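1. No sequence on hand, only this structure:
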């Protein structure tokens, strides 16, 4: 709700005509109406590439959907969309009419939208500057028929550039961030920048996830500290940010990404899936 609306006796209950009379543009009204039907907006960020952020986003979305929640998964990585491959949706095309797009339905509770659905081929390069990218991300939020959602999970490209900034600005100040890191100190340094970024744009951080934290042997199930563990937890203590948990490096999860199936759906009883389940508990608590 805008500042002008807060001082109005209608308190947001006015018609679109009345909103336009208050100076709101029709496209802003449409965006607000779309967002009003989404309870929780969670943006997944990382200052470092190669940390498995898209894999984490996909498994969080599937886990929430498996818990009975209505979930949207939005891939705003314009230059390198990964979600279609991760969920075996490559080649799918959304139904588009004059005013809206239908997201691709992955399961009865999960709907997906990605730039990857709109590219003619995998080899096509998207060469766009910031304002154009922001316009596309706005369309993905405003013009996609998400319907009523409990959660919208937004998978952003690494860094603190146009895409995450646009997503957070468009979603508004009731959105929250989840930051993904790996145990290496090099990744942790970049994650600090993501934390600073969220503070500067006044986005609350729901917590940190440490991905590829140790290695699960596919033969015996034992866990080995290949990349060390605990750096994410130490950073959370240092910064006062909630530590959501860690996900070990599991060869089956890597294979799931390559072959396009959901790890937590195929291996729901695995130790790694249990780690993911722990990570979504604070998110489920938002809807309690």
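-> Structure received. Bear in mind the structure is a predicted one, so any value in this text is a computation, not a measurement.

2. okay, CA-based contacts and neighbour counts for the rest of this
-> OK.

3. Show me where this structure has its helices.
-> Assigned by DSSP state H, the helices in the chain fall at 3-6, 16-21, 26-35, 53-66, 83-86, 130-142, 162-171, 185-200, 231-239, 251-259, 263-266, 271-286.

4. In TSV, list those along with distance to residue 105 and mean neighbour count.
-> Converted to TSV, the helices of the chain look like this (distance: least, C-alpha to C-alpha, whole Å; neighbours: other C-alpha atoms under 10 Å):
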stretch	distance to residue 105	mean neighbour count
helix 3-6	35	11
helix 16-21	30	13
helix 26-35	18	16
helix 53-66	12	23
helix 83-86	12	22
helix 130-142	15	18
helix 162-171	22	20
helix 185-200	30	17
helix 231-239	34	16
helix 251-259	19	16
helix 263-266	16	18
helix 271-286	21	16
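
5. wouldn't residue 231 be in contact with residue 189 here?
-> No. Checked against C-alpha atoms under 8 Å, the pair residue 231 and residue 189 is beyond contact range at 10.6 Å.

6. Which positions within stretch 144-161 qualify as buried?
-> Within stretch 144-161, the residues scored as buried using 16 or more other C-alpha atoms under 10 Å are 144, 146, 149-160.

7. sorry, that was for stretch 171-187
-> Result for stretch 171-187 [16+ other C-alpha under 10 Å]: buried residues 171, 175, 176, 177, 178, 179, 180, 181, 182, 183, 184, 187.

8. Correct me if wrong: residue 104 contacts residue 114.
-> No. Look at residue 104 against residue 114 with C-alpha under 8 Å: they stay out of range, at 9.1 Å.

9. and stretch 213-231, how far apart are its ends?
-> 9 Å (C-alpha to C-alpha, to the nearest Å).

10. Centre of the chain to it, how far?
-> In this view, stretch 213-231 has its centroid 26 Å away from the chain centroid, taken as C-alpha atoms, centre = their mean, to the nearest Å.

11. Could I get the buried residue list for that stretch?
-> 213, 214, 215, 216, 229, 230, 231.

12. Let me know which of the helices of the chain is the nearest to residue 74.
-> helix 130-142 (7.7 Å; C-alpha to C-alpha).

13. elements contacting the closest one?
-> With contacts taken as 3 or more C-alpha pairs under 8 Å, 6 or more residues apart in numbering; DSSP states H and E, helix 130-142 sits against helix 26-35, helix 162-171.

14. take the one below as the second:
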């Protein structure tokens, strides 16, 4: 469920203050028939705002087990993670763990797209040519996996951050191509439902 589904145009901005936002959060959490849930994922903005307070107030009455905080490797994101952990402690929500998302990409070479750069700055797809060239001249390279940092490395900061609190670092989330392609193909990734 998302307010984006209710907008007349996907690029339209929602410019609301506290009472209207809180009313919508309440409506999402109390009036939507979520059915039988294993997990409810609430994608909230970073920091500790009115939205977070409203979400906690509405969900504490349901007996939630705790929160999992998701971060990215950048230091600016980790500043908010420390605040979120402190927020959860102050409002009595157990932090079940912290997940570092978008840490890196591991992709078989055969799944990559190769681009040939033109003299005028243009580019053309050279994937088929590149893979055939590799297959003919260095087939052992097709068994390699290309790795890349999506963002600058956090150098283990989420793990250290969690070490100060009674929580767990739930490791890094790898980008999994088949999961990313599921929504485009009309499929579902898991039974986890998401709100807000």
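-> Alright, I've got the coordinates. Keep in mind that this is a model prediction, so the values were computed, not measured.

15. What TM-score do the two superposed chains give?
-> For this chain pair, the superposition-based TM-score is 0.65 by TM-score structural alignment, normalised by the length of structure 2; 153 aligned residues with a C-alpha RMSD of 3.1 Å.

16. list the contacts for residue 263 of structure 1?
-> 59, 252, 253, 256, 273 (C-alpha atoms under 8 Å, 6 or more residues apart in numbering).

17. ok, and what's touching stretch 100-108 of structure 2?
-> For stretch 100-108 of structure 2, using C-alpha under 8 Å, 6+ apart, the contacting residues are 70-73, 142-151, 153, 158, 170-175.

18. Alignment lookup: residue 121 of structure 1 to structure 2.
-> By TM-score structural alignment, residue 121 of structure 1 lines up with residue 9 in structure 2.

19. quick one on the thing from earlier: would a markdown table of the helices of structure 1 with distance to residue 44 of structure 1 be doable?
-> Formatted as a markdown table, the helices of structure 1 follow (distance: least, C-alpha to C-alpha, whole Å):
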| stretch | distance to residue 44 of structure 1 |
| --- | --- |
| helix 3-6 | 28 |
| helix 16-21 | 32 |
| helix 26-35 | 18 |
| helix 53-66 | 7 |
| helix 83-86 | 13 |
| helix 130-142 | 15 |
| helix 162-171 | 9 |
| helix 185-200 | 11 |
| helix 231-239 | 15 |
| helix 251-259 | 17 |
| helix 263-266 | 18 |
| helix 271-286 | 13 |
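
20. Looking at these, which is nearest to residue 206 of structure 1?
-> helix 271-286 (8.1 Å).

21. Now do the closest one against helix 251-259, angle only.
-> Counting by axes from the mean of the first three to the mean of the last three C-alpha atoms, to 10 degrees, helix 271-286 of structure 1 lies at 80 degrees to helix 251-259.

22. okay, and stretch 232-240 of structure 1 goes to which residues in structure 2?
-> Under the alignment (TM-score structural alignment), stretch 232-240 of structure 1 falls on residues 158-166 in structure 2.

23. Need the residues that contact that stretch.
-> Outside stretch 158-166 of structure 2, the residues that touch it by C-alpha under 8 Å, 6+ apart are 71, 73, 78, 82, 85, 95, 97, 98, 100, 168, 169.

24. Need the counterpart of the fourth one in structure 1.
-> Residue correspondence to structure 1 (TM-score structural alignment): residue 82 of structure 2 is matched to residue 192.

25. on that earlier part again, could you dump the contacts of stretch 158-166 of structure 2 into a markdown table with distance to residue 24 of structure 2 added?
-> Compiled in a markdown table, these are given as follows (distance: C-alpha to C-alpha, whole Å):
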| residue | distance to residue 24 of structure 2 |
| --- | --- |
| 71 | 25 |
| 73 | 31 |
| 78 | 28 |
| 82 | 27 |
| 85 | 25 |
| 95 | 25 |
| 97 | 27 |
| 98 | 27 |
| 100 | 29 |
| 168 | 32 |
| 169 | 32 |
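
26. In terms of distance to residue 19 of structure 2, which of those ranks first?
-> The shortest approach to residue 19 of structure 2 among the contacts of stretch 158-166 of structure 2 belongs to residue 85, at 25.1 Å (C-alpha to C-alpha).

27. Look up how far residue 48 of structure 2 lies from that closest one.
-> Residue 85 of structure 2 sits 10 Å away from residue 48 of structure 2, going by C-alpha to C-alpha.

28. One more: residue 134 of structure 2?
-> Computed as C-alpha to C-alpha, the residue 134 of structure 2 to residue 48 of structure 2 distance reads 51 Å.

29. At the geometric centre of structure 2, which residue do we find?
-> Centroid check for structure 2 by C-alpha atoms, centre = their mean gives residue 101 as the closest residue, at 5.8 Å.

30. That residue pairs with which position in structure 1?
-> Residue 101 of structure 2 maps onto residue 211 in structure 1, by TM-score structural alignment.

31. ok, residue 107 of structure 1 to residue 73 of structure 1 distance?
-> Residue 107 of structure 1 is 12 Å from residue 73 of structure 1, where distance means C-alpha to C-alpha.

32. Neighbour count for those two, which is higher?
-> residue 73 (26 against 13; other C-alpha atoms under 10 Å).

33. That one contacts residue 111, doesn't it?
-> Yes. Contact criterion C-alpha under 8 Å: residue 73 of structure 1 and residue 111 qualify, at 6.2 Å.

34. okay, residue 104 and residue 114 of structure 1: which has more neighbours?
-> Taking neighbours as other C-alpha under 10 Å, residue 104 of structure 1 and residue 114 compare with residue 114 leading, 25 against 21.

35. What is the burial count for the nearest residue to the more buried one once chain neighbours are set aside?
-> Leaving aside its chain neighbours, residue 114 of structure 1 sits nearest to residue 75 (4.7 Å; criterion: C-alpha to C-alpha, 6 or more residues apart in numbering). Number of residues near residue 75 of structure 1 (other C-alpha under 10 Å) recorded here: 27.

36. wait, doesn't residue 75 of structure 1 sit right on residue 115?
-> Yes. Between residue 75 of structure 1 and residue 115 a contact is recorded at 7.0 Å, counting by C-alpha under 8 Å.

37. Over to stretch 206-225 of structure 1 now: how far is its first residue from its last?
-> 26 Å.

38. Cool, thanks, signing off.
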